[in-house]
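>>> Take this sequence and fold it.
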Amino acid sequence: MTQSLENKRVAILATNGFEQSELFHPLNALKDANVKVDIISLEKGSIKGWDEDNWGESIEVDLTLQEAKSEEYDALVLPGGLFNPDTLRTSDAAIAFIKDFFADEKQRPVAAVCHGPWLLIEAGIVKGRNLTSYPSIQTDLRNAGANWQDVQVLIDGQLITSRNPDDLPAFSEQIIKALSQ
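This is a model prediction of the structure:
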């Protein structure tokens, strides 16, 4: 399977305050599967993760949203954390980048974990879809028209969602499985 993924390219969209494990776990799983991964953010430099209750590790940004072209990616990963999606959902460029994955017929996977589905709400693509998330945003998802479920991983078409860091092994596995199809 890893050989068939070496030509795949995935964007991870994040900014300061991403939940550390929710970026690094999928990143490492994708790299282990020979997938090219770019960290995309609002600005150049590095972004700092949030690790449970304090600032965590930083990671270098590969491309800014202005430099990145969504059509060059086979999938998009949206890590959670509280600060990360809350900041990104106020960025027109971030929301436009996410919407691009739903604008064509390719049905490229979009994977969001924890508070990451806030970005899907802002992009206007949750109505009528089955999603999971961190429990505290279930009302937000329901109010936006989603069918929220409390499950480890939920797949609805091109969408892959998970609840929290405990779900990351299954979440990462589903991203890789979607890229393999």
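>>> Please make it C-alpha for all contacts and neighbour counts, starting now.
OK.
>>> quick one: A75 and P109 touch, right?
Yes: under the criterion of Cα atoms under 8 Å, A75 makes contact with P109 at 4.8 Å.
>>> Span of stretch 76-91 from start to end?
With Cα to Cα, to the nearest Å as the measure, stretch 76-91 spans 17 Å from end to end.
>>> And that stretch, how far out from the chain middle?
8 Å (Cα atoms, centre = their mean, to the nearest Å).
>>> follow-up on the earlier one: overlap in contacts, A75 and P109.
The contact sets of A75 and P109 overlap at F101, L179 (Cα atoms under 8 Å, 6 or more residues apart in numbering).
>>> Report the central residue of this protein.
With distances taken as Cα atoms, centre = their mean, L78 lies nearest the centre of the chain, 1.6 Å away.
>>> residue boundaries of the helices in this structure?
Per DSSP state H, the chain carries helices over the ranges 20-32, 83-88, 92-103, 117-122, 138-143, 168-180.
>>> hang on, the earlier thing: now for the residue nearest to the centre of the chain: which residues touch it?
Neighbouring residues of L78 by Cα under 8 Å, 6+ apart: I12, L13, A14, V110, A111, A112, V113, G116, P117.
>>> and this one, so I can compare the two:
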Amino acid sequence: MKKVLLLLADGFEAVEASVFTDVLGWNKWEGDGSTEVVTVGLRNKLTCTWNFTIIPEKTINEIQLDEFDALAIPGGFEEAGFYKDAYSQEFSNVIQHFYTKQKPIASICVASLALGKSGILTGKRATTYNHPTSKRKEQLKNFGAVVQNELIVQEGNIITSSNPGTAFDVAFLLLEKLTSKENTEHVKELMGFSTTKTK
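Predicted structure coming up:
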């Protein structure tokens, strides 16, 4: 079984977290059955961007990082306190562990800034929230990343993306890294994401 650590900061966007639980959950029951997601936070109760409260299955101090095969991090809003957790030393320690072990790390939208803060994007291609009114790309550049004007960037074992609209694609890319392209296409088809057009 491939265990995925879904690392949640206070103020995360629920929709960006749900793609990982859904895609990898569909794989567990309808795909090759090889993936399991564990939700983890810094505390035993978290509030999403728009006051949706959740209880993660574990807190960081209750897990052994070596038991996990991949890391997934959804983005969130500064106004909801996202960066307090995302920029914390505890978050950085988790990110650095997966990077050192060369295990897949998938981030959505501004979650790439947490990767940048941890130091793992120095000199590496990456992207983040890319709306023209946003300064997030400049912030990512200040962390040493080589910022790309692309929706999704894969750099070795690291996936970064540019906005919430990329969320499902990121989750499917992570599934492909953990299983296979064929299995991922099977799960996509079951979920209604098939590129095959019916008449």
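>>> Aligned counterpart of the residue nearest to the centre of the first structure in the second structure, please.
Aligned counterpart of L78 of the first structure in the second structure: I73 (TM-score structural alignment).
>>> And for T15 of the first structure?
In the second structure, T15 of the first structure lands on A9 (TM-score structural alignment).
>>> what does K124 of the second structure align to in the first structure?
Taking TM-score structural alignment, K124 of the second structure has R129 as its aligned residue in the first structure.
>>> Can you give me the distance of its match to L13 of the first structure?
Distance, R129 of the first structure to L13 of the first structure, using Cα to Cα: 22 Å.
>>> before we move on, what about R142 of the first structure?
In this view, R142 of the first structure and L13 of the first structure are 24 Å apart by Cα to Cα.
>>> Between those two, tell me which one has more neighbours.
Per other Cα atoms under 10 Å, whichever of R142 of the first structure and L13 has more neighbours is L13, with 27 against 19.
>>> Do I have it right that L151 of the second structure meets S161?
Yes: L151 of the second structure lies in contact with S161 (Cα under 8 Å); the separation is 5.7 Å.
>>> Pull up the overlap in contacts between these two.
Joint contacts of L151 of the second structure and S161 (Cα under 8 Å, 6+ apart) are T127.
>>> Those two: which has the busier surroundings?
Using other Cα under 10 Å, the more surrounded residue of L151 of the second structure and S161 is S161, with 29 against 18.
>>> quick one: that one and V153 touch, right?
Yes: between S161 of the second structure and V153 a contact is recorded at 6.3 Å, counting by Cα under 8 Å.
>>> which residues are in contact with both of these two?
Common neighbours of S161 of the second structure and V153 (Cα under 8 Å, 6+ apart) are A126, T127.
>>> List the buried residues in stretch 143-156 of the first structure.
For stretch 143-156 of the first structure, the neighbour count (16 or more other Cα atoms under 10 Å) marks A144, G145, A146, N147, W148, Q149, Q152, V153, L154, I155 as buried.
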